[in-house]
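Asker: okay, sequence plus prediction incoming.
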Amino acid sequence: MSSSSSSSNAAESIAVAARQAFEASQLVEVGQRDVALGAIRKVLESKREEVLAANKKDMEAAEALAAEGKLSKTLVSRLDLSRPGKYDSMLQGITDVAALPAPTGLVTFAKELGPGLDLYRVTCPVGVLLVIFEARPEVVVNIAALAIKSGNAAILKGGKESIHTATLLSSLIGEALSTTSIPSTFIQSVSTRSEISSLLAQDKYIDLVMPRGGNELVRSIQNNTRIPVMGHADGICAVYVDESAKEEKAVRVVVESKIDYMAACNSAETLLIHSSLLDTLWPRIASALFSHNVCLRCDPSTLSAIKDHPDTSRLATASSETDYHTEFLGPTLAVKTVGSVSEAIKHINSHSSHHTDSIITEDESAMSAWCRGLDSANCFVNASTRFADGTRYGLGTEVGISTGKTHARGPVGLDGLVIYKYMMRSKTEGGSLIADHEKGEGKYTHKDLPREQPPF
């Protein structure tokens, strides 16, 4: 048997196991999902040192590759589970998800179609998820928690940089599930690229692919599967400082949006400055960014306005058009002058990745125009772009951020992992036929019903 055939067979076995686990889990009482989450947290707490030891192996290998220029420092930063509070935050995410209301079984539409015939639209899991991500090993736990709570089975593939950590975390999750009524194969992981290629062909068993990574990864997946794909390719986020912006507010929001965690997809990569601020507020913002060693790629107007600053020769250069389409993921920021909020919106709609963009303004009409006109998943007013995050939104955690126009946009938490089904019940003695409502004196009543739990 060829290696490709072997890989395809293995992928099909994984996909079939996930589908079977999903189908079996749908008849398990919903409260058992929280029991499973508690079991996972308990195991991960007890195995902390073992997980950190595996993470250390990944870090050592990644740092060696970074030293050779074969891996970006950004990726290495995302890999480290030993950073202060990161492991505890991962565990807390499990608890936070468990505390959220179950997103399934909710009635979103209820109508009496005719006498004795009721129709309900009820939220339900999507099914089997294939989640592909780079570097960050805690994503294994984040996604497992969200998948279990929402009733979705998941197959996970982390980057090769986190293979020791991700493999161990997945194994421990399976160990925990084996003590519960949720099948142990409800969460599975794969480790090779060939397995992913084969899994992308399993549209009979897998319902949704969710990639978390760079543009190249996402585009490759979108071009190589018939399975629906939900995610985002880039995080080209912008902050626009409007003419009515207050100095302290503008400086605080711009600086944090850029420097808080520059490797994040919600870090600002473009700064738009209203032309009336070139000689007043803009130099103060530039100075604040210089103090954090942020390199500025400026258009002629913004560069000229800071030509006398002592750090300009060291940290500021002329921009190119490419800079406004670039996700730098580091201490570089593209800067441009605009003449109005409408011009800022037009620039972002044509240059950004529709992820997260923020306006700094005191003008209510500008705020309204921004939120209505901007075609982005997250539209902020006077707030750091770094707020675009499932945990910060109170979603418990997130499986990723979607910039598409499917049923979920922005940080995808539990609500983004459910779809719905229509449930109909006839309460008439002889059952219901369309003839009962469309022939003779039969008719449809189409009366709204209370949106309570369906009587099944």
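Answerer: Done, it's in. Here the structure is a predicted model, which means the values were calculated and not measured.
Asker: only C-alpha atoms for contact and neighbour calcs from this point on.
Answerer: Noted.
Asker: other SSEs contacting the longest helix along the chain?
Answerer: Across the chain, the longest stretch assigned as helix under DSSP state H is helix 3-25. Judged by 3 or more CA pairs under 8 Å, 6 or more residues apart in numbering; DSSP states H and E, helix 3-25 is in contact with strand 128-133, strand 153-157, strand 187-190, helix 193-199.
Asker: helix or strand right after it?
Answerer: helix 32-46 (DSSP states H and E).
Asker: so what does that following helix touch, helix or strand wise?
Answerer: Packing partners of helix 32-46 (3+ CA pairs under 8 Å, 6+ apart): helix 86-99, helix 139-150, helix 163-177.
Asker: any chance of TSV for those helices, columns mean neighbour count and distance to residue 66?
Answerer: Below are those laid out as TSV (neighbours: other CA atoms under 10 Å; distance: least, CA to CA, whole Å):
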stretch	mean neighbour count	distance to residue 66
helix 86-99	18	22
helix 139-150	26	22
helix 163-177	22	16
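Asker: of the ones you listed, which is nearest residue 238?
Answerer: Minimum separation from residue 238 across these (CA to CA) falls at helix 139-150, 25.6 Å.
Asker: who are the packing partners of the closest one?
Answerer: Counting by 3+ CA pairs under 8 Å, 6+ apart, the packing neighbours recorded for helix 139-150 are helix 32-46, helix 86-99, strand 153-157, helix 163-177.
Asker: and among the helices and strands packed on helix 3-25, the most buried is which?
Answerer: strand 153-157 (a mean of 27; mean count of other CA atoms under 10 Å).
Asker: please enumerate residues in contact with that strand?
Answerer: Residues outside strand 153-157 that contact it (CA atoms under 8 Å, 6 or more residues apart in numbering) are 15, 18-19, 21-22, 127-133, 140, 144, 147, 186-192, 196.
Asker: one step back: can you put the helices and strands packed on helix 139-150 in TSV and add distance to residue 300?
Answerer: Putting the helices and strands packed on helix 139-150 into TSV (distance: least, CA to CA, whole Å) gives the following:
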stretch	distance to residue 300
helix 32-46	54
helix 86-99	42
strand 153-157	45
helix 163-177	46
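Asker: name the residues of the longest helix of the chain that are buried.
Answerer: Across helix 3-25, burial judged by 16 or more other CA atoms under 10 Å covers 7-8, 11-12, 14-23, 25.
Asker: about what we covered before: to residue 440, which of the helices and strands packed on helix 3-25 lies closest?
Answerer: Judging the helices and strands packed on helix 3-25 by CA to CA, what sits closest to residue 440 is strand 128-133, at 45.6 Å.
Asker: which other helices and strands contact that closest one?
Answerer: By 3+ CA pairs under 8 Å, 6+ apart, strand 128-133 packs against helix 3-25, strand 153-157, strand 208-212.
Asker: these two touch, right, residue 21 and residue 181?
Answerer: No: taking contacts as CA atoms under 8 Å, residue 21 lies outside contact range of residue 181: 10.8 Å.
Asker: structure two is appended below for comparative analysis:
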Amino acid sequence: MNNQTSVPSPTSDLLKRAFEVKNASIALSRCSNEQRKKALNSMADALSARAQEIVDANIDDLRRSEHAGLAPALLARLKLNHDKLKESIEGVRQVALLPDPVGLRQLHRELDSGLILQRITVPLGVLGVIFESRPDAVMQIVSLAIRSGNGVILKGGSEAQLTNKVIVNALKEGLVNTDVCSESICLLTTREESLSLLRLDHLVDLIIPRGSNELVKFIQENTRIPVLGHADGICHLYVDSEADIDQALKIAIDSKCQYPAACNAIETLLLHKDIAPSFLKNGIPAFEKLGVLLLGDTHSLELGVKHKAEDNDWSTEYLELKLSIKVVSSLDEALSHIRCYSSKHTDAIATRNKETATKFLLSVDSSGVYHNCSTRFADGFRYGFGAEVGISTQILPPRGPVGLEGLITYRYFLEGEGHIAADYSDAKKSFSHRDL
């Protein structure tokens, strides 16, 4: 997508399906906690029953996408083998076990005798989710949507079209004979439909894009629907002069290599000048052994890094086994670099100095700021959210991995006994504002 692409008006068929999701979401919002939990477990059963069909469809998608020249990072995200599928299905069951986010009373206040105010959590309504490559995201998104009482309209990338179709069919089949209508879930299949989705501001309450920088920016600039997401995942690890070198190297390798195609993998390693020589003595061979291409600044090149980093490398999300390295003279220089280039996703420090760590944690304005641990922990499942619909790097909440709590809002409910505002305007009565 590019900013010159026109956003077409929705077709009558798309409007019909979107209205069906909207109506189903209203019914879903009235379902009990037990009804929604039962629906998720039934969906998990249906996924298990069709596991081989899902894996076979994914093999076909992989073969077709590889032949079409899909980038290695996207191919890695596209792959869904039996182990990954089993983990995803277990994730659906874990979401069912999470506390119910709907119907929680956040405020209970007597404004005056017989005039009672409550603030109660409610579902958002309909989620529109546009994503690339990852078919496992379908299971995460749908389980979180249904658990939180929301309908969902999905549009995956064409590279995962076969896999997504089988998964969604299984999920919808799982809802048969439950109290949750299968029309709560809708899968779009064409590019025109995904563009038209951006115009459904009267039916869709939140757009969640999961994909490239270009995709997210296009969506943000071409819809009036609120957008939750992040455009880049440019994450940093700063190794301080007082870091434990062995521990820091272990963290750096995991942050880069455990799954390099993830948005929470580091793209830049910042090294304090006092520790850089000893760190790189062990670090260069360790990274090269794992197939990582290292790109360094002038100081890093002098210490053995073989390839020069260009100016645009500091602002590039590689999503592959490639890592930029820069030597800095101080914590403040590291903070300055992060402020300039970080996408506000996840940034980390390795140090044994608590005071230094505290300054870093309080100075870096990212959705996740870590001390002595891998950036790969920035994940809804690892946070105990069961799954995530995406990661938000915006300042306003929800921020970071978005689970159930990010998919609810609240309403104010006020009950009276014939109370009218004029009585209080004329000072006939006064408010008690007593919390109950």
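Answerer: Perfect, thanks for sending it. Just so it is clear, the model here is predicted, and its values are computed rather than measured.
Asker: any idea what the TM-score is?
Answerer: Remark: TM-score between the superposed chains equals 0.95 [TM-score structural alignment, normalised by the length of structure 2]; 430 aligned residues with a CA RMSD of 1.6 Å.
Asker: one step back: of all the helices and strands packed on strand 128-133 of structure 1, which one is nearest residue 431 of structure 1?
Answerer: helix 3-25 (28.2 Å).
Asker: now do the closest one and strand 153-157, the angle between them.
Answerer: Per axes from the mean of the first three to the mean of the last three CA atoms, to 10 degrees, the angle that helix 3-25 of structure 1 makes with strand 153-157 is 150 degrees.
Asker: circling back: so which of the helices and strands packed on helix 32-46 of structure 1 comes closest to residue 61 of structure 1?
Answerer: Nearest of those to residue 61 of structure 1, taken as CA to CA: helix 163-177 at 10.6 Å.
Asker: so where is the closest one in structure 2?
Answerer: Mapping helix 163-177 of structure 1 onto structure 2 (TM-score structural alignment) gives residues 161-175.
Asker: residues in contact with that stretch?
Answerer: Residues from elsewhere that reach stretch 161-175 of structure 2 (CA under 8 Å, 6+ apart): 39, 42-47, 50, 53-55, 57-58, 60-61, 135, 138-139, 156, 181-183, 185, 187, 189.
Asker: how far out from the middle of the chain is it?
Answerer: Computed by CA atoms, centre = their mean, to the nearest Å, the chain-centroid distance of stretch 161-175 of structure 2 equals 21 Å.
Asker: average distance between that stretch and structure 1?
Answerer: Here stretch 161-175 of structure 2, set against structure 1 after superposition, deviates by a mean of 1.1 Å using mean CA distance after the TM-score superposition for structure 1.
Asker: mean distance between the helix or strand harbouring residue 323 of structure 2 and structure 1 after superposition?
Answerer: Residue 323 of structure 2 is part of strand 322-328 when elements are defined by DSSP H and E. Compared with structure 1 after the fit, strand 322-328 of structure 2 shows a mean deviation of 1.1 Å (mean CA distance after the TM-score superposition for structure 1).
Asker: what about the residue nearest the centre of structure 2, distance to residue 278 of structure 2?
Answerer: What sits nearest the mean C-alpha location of structure 2, by CA atoms, centre = their mean, is residue 390, with 1.5 Å. Relative to residue 278 of structure 2, residue 390 of structure 2 is positioned 38 Å away (CA to CA, to the nearest Å).
Asker: ditto for residue 224 of structure 2
Answerer: Per CA to CA, residue 224 of structure 2 is found 52 Å from residue 278 of structure 2.
Asker: between those two, who's got more neighbours?
Answerer: residue 224 (16 against 12; other CA atoms under 10 Å).
Asker: aligned counterpart of that one in structure 1, please.
Answerer: So, by TM-score structural alignment, residue 224 of structure 2 is matched to residue 226.
Asker: ok, that match touching residue 205?
Answerer: No: assessed by CA under 8 Å, residue 226 of structure 1 is found out of contact with residue 205, at 11.8 Å.
Asker: residue 124 of structure 1: what secondary structure?
Answerer: Classification of residue 124 of structure 1 using DSSP: H, G, I helix; E, B strand; the rest coil returns strand.
Asker: residue 127 of structure 2 -> structure 1?
Answerer: Using TM-score structural alignment, the partner of residue 127 of structure 2 in structure 1 is residue 129.
Asker: and its match, how close does it get to residue 163 of structure 1?
Answerer: Residue 129 of structure 1 is 20 Å from residue 163 of structure 1, by CA to CA.
Asker: ditto for residue 419 of structure 1
Answerer: Going from residue 419 of structure 1 to residue 163 of structure 1 by CA to CA gives 32 Å.
Asker: please apply the same query to residue 22 of structure 1.
Answerer: Distance from residue 22 of structure 1 to residue 163 of structure 1, counting by CA to CA: 25 Å.
Asker: now do the strands in the stretch 201-350 of structure 1.
Answerer: Counting by DSSP state E, counting those that start in this stretch, the stretch 201-350 of structure 1 has strands at residues 208-212, 237-241, 268-274, 295-298, 316-318, 332-338.
Asker: rebuild the ones you listed as a markdown table, extending it with mean neighbour count.
Answerer: Shown next, in a markdown table, are the strands of the stretch 201-350 of structure 1 (neighbours: other CA atoms under 10 Å):
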| stretch | mean neighbour count |
| --- | --- |
| strand 208-212 | 24 |
| strand 237-241 | 31 |
| strand 268-274 | 27 |
| strand 295-298 | 22 |
| strand 316-318 | 18 |
| strand 332-338 | 24 |
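Asker: quick one: closest of those to residue 120 of structure 1.
Answerer: strand 208-212 (24.4 Å).
Asker: for the aligned partner of residue 364 of structure 2 in structure 1, give me its contacts.
Answerer: When structure 1 is aligned by TM-score structural alignment, residue 364 of structure 2 is paired with residue 374. Applying CA under 8 Å, 6+ apart to residue 374 of structure 1 gives the contacts 345, 348, 349.
Asker: quick one: which of these is nearest residue 111 of structure 1?
Answerer: The shortest approach to residue 111 of structure 1 among the contacts of residue 374 of structure 1 belongs to residue 349, at 39.7 Å (CA to CA).
Asker: what's the closest non-adjacent residue to that closest one?
Answerer: Nearest non-adjacent residue to residue 349 of structure 1, counting by CA to CA, 6 or more residues apart in numbering: residue 375, 6.0 Å away.
Asker: close enough to count as contact, that neighbour and residue 351?
Answerer: No: in this structure, residue 375 of structure 1 is not within contact of residue 351 by CA under 8 Å, at 11.1 Å.
Asker: doesn't residue 427 of structure 2 fall inside a helix?
Answerer: No: applying three-state DSSP, one finds residue 427 of structure 2 to be coil, outside a helix.
Asker: re earlier: residue 335 of structure 1 is nearest to which of the helices and strands packed on strand 128-133 of structure 1?
Answerer: strand 208-212 (27.3 Å).
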